[in-house]
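> after the sequence you'll find the predicted model.
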Amino acid sequence: MFQKKVLILTSTASFLAQFNHRNIEILQNMNYEVHVAANFTHYGTLSGKSNQKFIDWLYKKGVVVHDVSIRRGLGNLLDNLNALLKINKLMKQEQFSFVHVHTPIASVLGRVMAFKNRVPVIYTAHGFHFSKTSAKVNWLIFPIEWSLSYITQQLIVINQEDYLFARRHLHAKSIDYQAGVGINFNLVKTTTLAEHIEANKALRDKFNLPDDVRIIVSVGELSARKNHRIVIESLKKIERTDVHYVIAGKGHLLSYLKSLAGELDIESQVHFINYTTAIRRLNLAADVAILPSLREGLSRAGLEAIRDGAYLLGSDIRGIKDYIVNDNVGKTFDPHDSEALAKLLIQTIDEPRHKLNQQSIDNLMIFDRKNIDRQMRAVYKKIGIENAN
């Protein structure tokens, strides 16, 4: 029996693992044979164990896996050229009904080959590299995005700033807004003070910290974009030895961040967890969560911190201020200003945990995964019908 086929294409396996579990299941429930293509060798921010666990899950679900040599950024030109040829071969062989691309390099390679092979394409832009607050050099990417928009059947953007920009300046056949990739926001209603106390104690025990310390948590890879540096500098400015900063993530700036804490003489107050899947436990332990990024699409880490009951201090940028809807949820700050963040820390670090009011919860339910899945099913159904016609 003939079965329709669809390809999901991303640069790294880690991105595929974080954002596409439910899309795969939605497509399979719509009777598509799902193929995924990503770099499973240089797999990104996952641990090796988590990468293998995800591969096992894909095979268990009957997903067809293709390892392609896409490299982030400009990466290795030869690797990306080989990936382009493999994607082209895949599209010729498999005759996909449509392709869903994510991440900048994968979206370029995938859309070019989809156009060549006359395959409809959906592109989810997880935050354009160019924005009101991005560096001017990032705008060099805009002409590429503008050109490729002419061959994009469906563009999905995940924050309001990108949506308004796309409507004004890009030319995809359809442009839709979705509030991120969706998380289980209903968990906000079940979070208890007892859970916070228990998780906080477990984290203090892990690092042998006294009972009376206050804990700041950040989740995100150790990169310049995630900007953990500004939090370390702010921690020095508040001059409180009872406040500790826990960072969950892996990345090339680990040595630099450790050295910075040492130079500021607060190395005993800064702790690194590396990659972890126990994000909810970490957020439950936090007295305050900080998301200091310089650029985001729509950060899942901040939403999960709010959902898990942590008060969020987040950068005043698109993709974060979208969900810091009022002071009940959190506050925003200039991610370049350590003094401003230090002042917010002084104001909030000793505040007891509180539940979100109903108005805040109602405003934030747009980010719930059931809402996102409903929108995604509609997109897949629409492009399937258009392709059939």
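That came through, no problem. Keep in mind that what you see is a predicted model, and the values were worked out from it rather than measured.
> contacts, neighbours, all on C-alpha from now
Fine.
> where is the longest helix in the protein?
Once the chain is assigned using DSSP state H, the helix that runs over the most residues is helix 369-388.
> for that one, the distance to its chain's centre please.
A distance of 21 Å separates the centroid of the chain from that of helix 369-388, by C-alpha atoms, centre = their mean, to the nearest Å.
> ok, and for it, which residues are buried?
Under the neighbour-count criterion of 16 or more other C-alpha atoms under 10 Å, helix 369-388 has 369-373, 375-376, 379-380, 383-384 buried.
> can you list contacts of that helix?
Outside of helix 369-388, the residues within contact range by C-alpha atoms under 8 Å, 6 or more residues apart in numbering are 22-23, 26-27, 97-98, 120, 178-185, 365-366.
> one more time with 7 Å, if that's ok
Surrounding helix 369-388, the residues in contact under the criterion C-alpha atoms under 7 Å, 6 or more residues apart in numbering are 26, 97, 178, 181-184.
> most surrounded residue in these?
Most neighbours among those, by other C-alpha atoms under 10 Å: V181, with 23 neighbours.
> against that first model, consider the following:
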Amino acid sequence: MKICHVITRMIVGGAQENTLFTIKGHLENGHETVLVTGPTEGPEGRLLQHQKLPNLKVEVLENLQREIHWTSEFSTIKELERIFRRESFDVVHTHSSKAGILGRIAAKRCNIPVIVHTVHGQSFHQYQSNFKNRIFIMAERFAAKRCHRIFAVADAMIDQCVEAGIAPRTKYQTVYSGMDLEPYLNSPRDEELAKELNISDDTFVVGKIARLFELKGHKYLIKAAAAVIEEIPNIKFLLIGDGILRQELSDQIEAAGLKDYFIFTGLVDPSEIPRYVGLMDVLVHLSLREGLARTLVQAMAAKVPVVSYKIDGAPEVVIDGETGYLCAPESDLAVSAALVKLYKDPETRKEMGIIGQDFVRIKWDWHTMVTQLEAAYEELLENSQRQN
């Protein structure tokens, strides 16, 4: 098959890693594959600099931007059409909201045999205005009519889309976001890194891996930290990631008198993340919206119990009370209570880690994801050929 993936930007992020692993699988399976993306700017880092695929052809469209600029959108559709007509793809697979809408419009206009899209996270949600939500829902409905199947990284994503009337449930298929779990399955404590971060053997390490952006929940972790330091005086909070809120969060931590309890790592190369996870006793995931957080799966693969807000796909990976704890969104008190409970019961932490690793090691492996996607492509391609 000749396959094209279209995504708005290739920053260091979950949707982008998902896309890159999918492409890696295509190339290994002998499929000619092209990646079309927009320019990658910002503090999140450029994924293609860290994880290069030597046989991958990449087309960068300068007008494919996350922000909405109506004149640029029409130019982008024309550029996509030019690429699609020139390459005659069997499959166009779009990712992210902007690229998903523009890519599906262009692919439909070019009569691409198989057009599919993956929902990694919703473009509509309760934390933005009703006006914006209406616009995004209308656009998603329009695009949904111009593709053959919509994949989602969690069942919860499908429920939300169906409830919003974007497409009937029969058009959706859950394909969990695959990743390379091998480095996490064997991630012993890295003493050199611990020394570098000033983490001693008796430190209780609570990690959070996320961009320092709105809705990622760092402010709730800071509130929870203030509530637990008396009961866990040897605690350290390890914040992995960078973003526009770095200084603001640092100021909040200092104002709360918690400076000695927090460590900012800045941007970390994805290949280095297992070393940091290996230092953690618990991982927290406090985002208010996320399809299905890869960090939850990665931590569980490393036998690290997790504490997560009960949002989107989190309940599909976190078994409450067995692999970690699910808390009500925005509740810092529930998070602090869960951390204290895990701190006081190392045997439960160990047991949760073992159960968690067994639960994720096959289901979220990237080879499993690629197999499911390519089977769907082939099924849809056969349907298209029969109709023609």
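On my side now, so go ahead. If you're wondering where the values come from, they're calculated on a predicted model, not measured in any experiment.
> can you convert the contacts of helix 369-388 of structure 1 into a markdown table and add a column each for distance to E351 of structure 1 and secondary structure?
Shown next, in a markdown table, are the contacts of helix 369-388 of structure 1 (distance: C-alpha to C-alpha, whole Å; DSSP: H, G, I helix; E, B strand; the rest coil):
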| residue | distance to E351 of structure 1 | secondary structure |
| --- | --- | --- |
| I26 | 42 | helix |
| S97 | 53 | coil |
| Q178 | 33 | coil |
| V181 | 31 | coil |
| G182 | 29 | coil |
| I183 | 26 | strand |
| N184 | 26 | coil |
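> for the residues you listed, work out which two are farthest apart.
Largest separation among the contacts of helix 369-388 of structure 1 by C-alpha to C-alpha: S97 and N184, giving 30.0 Å.
> any idea which helix or strand carries the residue mapped onto K321 of structure 1 from structure 2?
K321 of structure 1 maps onto P315 in structure 2 when the alignment is built from TM-score structural alignment. Assigned by DSSP states H and E, P315 of structure 2 belongs to helix 314-317.
> what is the subsequent helix or strand relative to that helix?
strand 324-327.
> now the following helix or strand past that following strand on structure 1. Mean distance?
Moving toward the C-terminus from strand 324-327 of structure 2, the next helix or strand (DSSP H and E) is helix 332-344. Here helix 332-344 of structure 2, set against structure 1 after superposition, deviates by a mean of 1.8 Å using mean C-alpha distance after the TM-score superposition for structure 1.
> what residues of helix 332-344 of structure 2 count as buried?
Using 16+ other C-alpha under 10 Å as the test for burial, helix 332-344 of structure 2 gives 332-336, 338-339, 342-343.
> let me know the closest of these to I319 of structure 2.
Ranked by distance to I319 of structure 2 (C-alpha to C-alpha), the buried residues of helix 332-344 of structure 2 are led by A338 at 14.0 Å.
> need the max-distance pair from the buried residues of helix 369-388 of structure 1.
So, the buried residues of helix 369-388 of structure 1 by C-alpha to C-alpha: farthest apart are R369 and G384, at 22.0 Å.
> to what extent does the longest helix of structure 1 diverge from structure 2 after superposition?
Mean deviation of helix 369-388 of structure 1 relative to structure 2 after superposition (mean C-alpha distance after the TM-score superposition for structure 1): 2.1 Å.
> what about the corresponding residue of structure 1 for T368 of structure 2, distance to S174 of structure 1?
When structure 1 is aligned by TM-score structural alignment, T368 of structure 2 is paired with N371. Per C-alpha to C-alpha, to the nearest Å, N371 of structure 1 is found 19 Å from S174 of structure 1.
> again, but for Q359 of structure 1
Computed as C-alpha to C-alpha, the Q359 of structure 1 to S174 of structure 1 distance reads 32 Å.
> then H102 of structure 1?
H102 of structure 1 sits 16 Å away from S174 of structure 1, going by C-alpha to C-alpha.
> so these two - more neighbours on which side?
Counted by other C-alpha under 10 Å, H102 of structure 1 and S174 do not tie: H102 has more neighbours, with 23 against 13.
> which position in structure 2 pairs with the more buried one?
In structure 2, the residue paired with H102 of structure 1 is H95, using TM-score structural alignment.
> what is the burial count for the corresponding residue of structure 1 for L215 of structure 2?
When structure 1 is aligned by TM-score structural alignment, L215 of structure 2 is paired with R225. For R225 of structure 1, the neighbour count with other C-alpha under 10 Å is 13.
> about what we covered before: between the contacts of helix 369-388 of structure 1, which sits nearest R353 of structure 1?
Proximity of the contacts of helix 369-388 of structure 1 to R353 of structure 1 (C-alpha to C-alpha) peaks at N184, which lies at 20.4 Å.
> all helices of the stretch 51-200 of structure 2, in order?
Along the stretch 51-200 of structure 2, the stretches classed as helices by DSSP state H, counting those that start in this stretch are 70-87, 97-109, 130-144, 155-163, 182-185, 191-196.
> deepest of those helices, which one?
Mean neighbours per residue, mean count of other C-alpha atoms under 10 Å, is largest over those for helix 97-109, with a mean of 24.
> so that one versus helix 70-87, what angle?
Per axes from the mean of the first three to the mean of the last three C-alpha atoms, to 10 degrees, the angle that helix 97-109 of structure 2 makes with helix 70-87 is 50 degrees.
> how far apart are helix 97-109 of structure 2 and its match in structure 1?
On superposition with structure 1, the mean distance recorded for helix 97-109 of structure 2 (mean C-alpha distance after the TM-score superposition for structure 1) is 0.9 Å.
> which ones are touching S97 of structure 2?
Neighbour list for S97 of structure 2: S123 [criterion: C-alpha under 7 Å, 6+ apart].
> kindly report the same for F19 of structure 1.
Applying C-alpha under 7 Å, 6+ apart, the residues near F19 of structure 1 are V181.
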